[in-house]
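Participant: Provided below for reference: sequence and predicted model.
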Amino acid sequence: MKLLSATQTRAADQATIQAAHIRSDELMERAATAFSDWFMDRVGQEAAGEVHVFCGPGNNGGDGLVVARQLHLAGYTVRVWLLPATTYSADFIVNRQRLAAEVSCAELNPENLPPLPAKATVVDALFGTGLSRPLENAAAALVEHLNKSKATVFAIDLPSGLFADAAQPRNSAVVRAHYTVGFELPKLAYLLPQNAQFVGEWQVLPIGLNQEFIHNVAVDNYFLDTNFLVGRLPKRPKFAHKGTFGHALLLAGSYGKIGAAVLAARACLHGGVGLLTVRTPAVGYTILQTAVPEAMALTDPATNFITELPDLKPYAAVGIGPGLGQEVATVEVLRQLLRHAKQVPLPLIIDADALNLLGTHRELLDELPPNTLLTPHPKEFERLTESARDDYHRLELLRAFCQRYHCYCVLKGAYTALGTPKGLLYFNSTGNPGMGTGGSGDVLTGLLLALRADQRLSALDAALVGIFAHGLAGDLAAQQSGEAGLIAGDIVRFIGPALASLSN
């Protein structure tokens, strides 16, 4: 699904109003009703206690007034607090008039803010996506007051003070919500680590925004879900054989790190590759033949690390990096691989130590073949580019890096971001904190290698399917082991079911 900017979201609202022949306050009623229904399903009257709704002077405040009215009609005890202002939006004024007289409604006194009980429930409807500058004066003081309280905070659309599309200045006043409820489509702000302390758990509710507008609007950011990916993994033909799905080469492992090669190899096999050859130093031979009998072991002449590049003619794709080590001879192997793959061309997946070698020898970046797939975590990515000022800057670095080197880059983490040569970013929706464990990245490399070896998939589809299926396999594994007990080998076992959910 698409991630709209704040400006595009407002345009989508207007398109909906025009296409559906409704008033803006009717669309506001629709959104607030979705929030109220969700809130009442989650928080019963007794658990909610007294609900304090804090409203700003704009349309976010109008949403809050509608929610207050609806909760009151449902039997909740509601108190409304209005932030002082000289002007109010038209829909705010309409819904202020509709609020029942018996609902407590008072203008806030910045010098005497209302105390909140430890178990109070707060609805934050101060400011939404229209905010373009940091909160000041009374608004900032109120936000700090809310953050110091022990109340449970539910934010409508965005926590007040948080920018929708950019990083706010450091030390800005931003509501620390426990729950954020948005409408129709996620917002980029929900997906970034630096905003997690403000957004809390988030939920997006449908409100019937105009689908023609959403379909036609051009965006740079997408959020992956099952609907977006179903059908991108072709169904296996009845008369297929091992040659149909490609022969992959994995260059991985060094003394003490053969386990990384084993995990990547197993993931590649479970990812559906037709044939797999693993190039490791001689020390890995017995381990591989025992642990991964389905793969062919092609050992290097050296005992402890890879020193020579084998003949690449038999292979449809090559992966390099898991447990590779950073020996001088290994640098030369990487250099030769890049040059050969650029001439052929040959799809490459570059991970782990191979990424660190690229970071140390940045001149090799200019040797990257088009459509190479790199899989760094944030620190590895910074070694390839520069230190990021914040998460938004990191995304711009990712976009620029992929455009400059005509590559695909998987920036790993919660909501893993895939950058593309066209400058588009795709954020993944699957995965869980249990996957933050040694070997998880090796599993992703192996899975991506299998998908790149399958010539029926484009580079983009292979990358999208790979990151989504990897996270989904982790989610399926966590259902059995729990997040704390999850290990990389568990992820491997669920790759097959994850891929099956995306096949035609």
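Facilitator: On my side now, so go ahead.
Participant: contacts, neighbours, all on C-alpha from now
Facilitator: Will do.
Participant: so where do the strands sit in the stretch 301-450 of the chain?
Facilitator: Taking DSSP state E, counting those that start in this stretch as the test, the strands found in the stretch 301-450 of the chain are 317-320, 348-350, 373-374, 408-411, 417-419, 425-427.
Participant: Save the ones you listed as a markdown table, and put in distance to residue 93 too.
Facilitator: Listed next are the strands of the stretch 301-450 of the chain as a markdown table, based on distance: least, CA to CA, whole Å:
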| stretch | distance to residue 93 |
| --- | --- |
| strand 317-320 | 61 |
| strand 348-350 | 57 |
| strand 373-374 | 53 |
| strand 408-411 | 45 |
| strand 417-419 | 41 |
| strand 425-427 | 38 |
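Participant: Would you format the ones you listed as CSV with distance to residue 303 and mean neighbour count included?
Facilitator: Shown next, in CSV, are the strands of the stretch 301-450 of the chain (distance: least, CA to CA, whole Å; neighbours: other CA atoms under 10 Å):
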stretch, distance to residue 303, mean neighbour count
strand 317-320, 18, 27
strand 348-350, 23, 25
strand 373-374, 27, 28
strand 408-411, 32, 26
strand 417-419, 36, 28
strand 425-427, 40, 24
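Participant: which one of these lies closest to residue 160?
Facilitator: strand 425-427 (23.8 Å; CA to CA).
Participant: The closest one packs against which elements?
Facilitator: strand 221-223, strand 417-419 (3 or more CA pairs under 8 Å, 6 or more residues apart in numbering; DSSP states H and E).
Participant: Relative to the whole chain's centre, how far out is it?
Facilitator: Between the centre of strand 425-427 and the centre of its chain there are 7 Å (CA atoms, centre = their mean, to the nearest Å).
Participant: and if you look at stretch 120-133?
Facilitator: With CA atoms, centre = their mean, you get 23 Å for stretch 120-133.
Participant: cool, and stretch 266-275?
Facilitator: Between the centre of stretch 266-275 and the centre of its host chain there is 25 Å, according to CA atoms, centre = their mean.
Participant: wait, what's in contact with residue 372?
Facilitator: Residues counted as contacts of residue 372 (CA atoms under 8 Å, 6 or more residues apart in numbering) are 347-350, 406-408.
Participant: and which of these is nearest residue 196?
Facilitator: residue 408 (26.1 Å).
Participant: structure B:
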Amino acid sequence: MKILSLNQIKDADQYCIDNEDISSIELMERAARKCYDWIINFFDKKLKKVILLAGRGKNGGDGLSLAKMLSEHGIIVTIYELNISNNISKEFIFTKKKIIKYGIELKYINDGDPYPSFKNEGDCIIDAIFGIGLNRPINNPYWISFFHFINEKKFKYVISIDVPSGLFIEEKKDILYKRIIKSTHTLTFQVPKLPFFFPDYEDYIGKWFLLDIGWKEEYTHHMSVKNFFIDKKSIHSIYKKRKKFTHKGNYGHGLLIGGKYGMMGSMVLSAKACLRIGIGKLSVYVPSCGYQIIQTLIPEVIVVTDPKKYFISKIPTQNLSSVNTIGIGMGIGKNPETSFALETFLKKNKKKSLVIDADGINILSDRVELLSYLPEETILTPHYREFSRLYGTWINDYQKLDKIKEISIRYTIYIVLKGAHTVISTPDGELYFNSTGNPGMSTAGSGDVLTGIITGLLSQGYSPKESCLLGVYIHGLSGDLASMEKTEESIIAGDIIDYIGKSYQKIRK
């Protein structure tokens, strides 16, 4: 799914109006109806009173239309019209006339007025002040203070229409958090907005939900974008169903390299995940102290050991002709001999597909010049701290994205930056944000599982891009399925592996 710019969203709205023989007001009412359906379903007859804050633009028109629908349903709605902008849309004027005629209580808040107490008017507030239409920061001290006042009231439910008011959907130099409504739920139209994927905005956006308002897909299909949302539809198109007359040779041979004394669990998790994702054959290369551990816990793999007992000192570069993909770095440590072994390996390996994780990335951070030795389309899978070691810190999430794109393009590699919405950066400057996963996956070993999954997919013949997209989606979906039975708090990395099979079942449907 494409993530559109502000102008592209406006163009898509207009295309819908021009080619569906509907007016902007009818499109507004369609959007309001989708919000109404979500709210009625969410509250399940428990909602009795609502406060609605309406600006005077199109978002305010959405809000007024929604207010009428809620009132017709028997919910008591108190509307506050905010005189916060001189721009008044025709949609707002049209719907306001309906509201007055219908008899819903309409109050006004002007610059300098005492703030309303909202006493007994409801514990749910609907924010329909600006939406995506805001093009400059709120500078009026009265309205800045009013937004702060709303946030301090700590309503149980704050539902924003399209985006929380005060939030820009495109980068601004100064991100003024105190001038944004803090939402518990955001009901956004048709496509996700880029800030929804940023940790910086988590407390303002809350949980967000996509509402389909019936855009014409043929128009957005031809739009050129660089940012995408990984959804089930896109993953289903990547997934390759197995043919009947196949054998293990059809699904690749992978090699995982890593582990040190006390950290062999990383290799166990990666190897198990690699097998569960469907690789045909898997070898592992570990220090000799890991031989019995691996052989006992994972009898399906071929175990090769390093001459050293407690750490890796040499990485094989010979006899790799049958190996399709190498995953390296899980629990490997940063012993000087290990670091030198990785450096030597990278300088000699020119062809084998690589997935590099954990201390493999940390070793690269100490020797950034080694990035130039990576084969094209190598995949790095850092978390935020590992990436900051590699390329320094960032001021905000926009700059973070610029940095991962810069590295991907410069070295022709993929970066899988792990997080709540894991983001994949491609060599051609595209960004893909994952839709699956939950906070319960913030547990030791979760990243090792992801590396095993991506290595296994790459070995099976998926392209590097497909392996990243399908890998992060299955990884997150497996965590989601695990959380449904075990709760987020109790998930461990091994649980994610256990649900890979069920994730495949979901993808096939």
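Facilitator: Structure received. Remember, predicted model here, so these are calculated numbers, not experimental data.
Participant: For structure 2, identify the residue most remote from the centre.
Facilitator: residue 101 (43.8 Å; CA atoms, centre = their mean).
Participant: how about it, secondary structure?
Facilitator: Judged by DSSP: H, G, I helix; E, B strand; the rest coil, the three-state class of residue 101 of structure 2 is helix.
Participant: From residue 467 of structure 2, how far off is it?
Facilitator: Per CA to CA, to the nearest Å, residue 101 of structure 2 is found 57 Å from residue 467 of structure 2.
Participant: what do you get for residue 113 of structure 2?
Facilitator: With the distance defined as CA to CA, residue 113 of structure 2 ends up 57 Å from residue 467 of structure 2.
Participant: And for residue 305 of structure 2?
Facilitator: Look at residue 305 of structure 2 and residue 467 of structure 2: by CA to CA, they are 28 Å apart.
Participant: Then residue 35 of structure 2?
Facilitator: 36 Å.
Participant: quick one, which of the two is more surrounded?
Facilitator: For residue 35 of structure 2 versus residue 467, neighbours defined as other CA atoms under 10 Å are more numerous around residue 35 (27 against 23).
Participant: Tell me the buried residues in the helix or strand hosting the more buried one?
Facilitator: For residue 35 of structure 2, the enclosing helix or strand under DSSP states H and E is helix 24-43. Using 16 or more other CA atoms under 10 Å as the test for burial, helix 24-43 of structure 2 gives 24-25, 27-36, 39.
Participant: surely residue 334 of structure 1 meets residue 354?
Facilitator: Yes - with contacts defined as CA atoms under 8 Å, residue 334 of structure 1 counts as touching residue 354 at a distance of 7.3 Å.
Participant: and the two? which has more neighbours close in?
Facilitator: More crowded of residue 334 of structure 1 and residue 354, by other CA under 10 Å: residue 354, with 26 against 22.
Participant: what's the distance between the corresponding residue of structure 2 for that one and residue 302 of structure 2?
Facilitator: Counting by TM-score structural alignment, residue 354 of structure 1 corresponds to residue 360 in structure 2. Computed as CA to CA, the residue 360 of structure 2 to residue 302 of structure 2 distance reads 22 Å.
Participant: got it, and residue 45 of structure 2?
Facilitator: Distance, residue 45 of structure 2 to residue 302 of structure 2, using CA to CA: 59 Å.
Participant: hang on, the earlier thing: which among the strands of the stretch 301-450 of structure 1 is found nearest to residue 203 of structure 1?
Facilitator: Closest approach to residue 203 of structure 1 among those is made by strand 425-427 (16.0 Å; CA to CA).
Participant: what sits up against the closest one?
Facilitator: The contact list for strand 425-427 of structure 1 (CA under 8 Å, 6+ apart) reads 191, 220-224, 399, 415-419, 464.
Participant: Onto which residues of structure 2 does that strand map?
Facilitator: Alignment note (TM-score structural alignment): strand 425-427 of structure 1 is matched to residues 431-433 of structure 2.
Participant: With structure 1 overlaid, report how far that stretch is off on average.
Facilitator: Per the superposition on structure 1, stretch 431-433 of structure 2 and its aligned residues are separated by 0.7 Å on average (mean CA distance after the TM-score superposition for structure 1).
Participant: where do the helices sit along the stretch 201-350 of structure 1?
Facilitator: With helices called from DSSP state H, counting those that start in this stretch, the stretch 201-350 of structure 1 shows them at 211-216, 226-229, 258-270, 285-291, 328-343.
Participant: and the strand or helix carrying residue 466 of structure 2, how far from the chain's centre?
Facilitator: For residue 466 of structure 2, the enclosing helix or strand under DSSP H and E is helix 464-486. Mean-position distance between helix 464-486 of structure 2 and its chain equals 12 Å (CA atoms, centre = their mean).
Participant: Out of the buried residues of helix 24-43 of structure 2, which is nearest to residue 97 of structure 2?
Facilitator: Using CA to CA, residue 25 is the member of the buried residues of helix 24-43 of structure 2 that lies nearest residue 97 of structure 2, at 13.0 Å.
Participant: Cross-check the contact I'm expecting between that closest one and residue 89.
Facilitator: No - between residue 25 of structure 2 and residue 89 there is no contact under CA under 8 Å: 10.4 Å.
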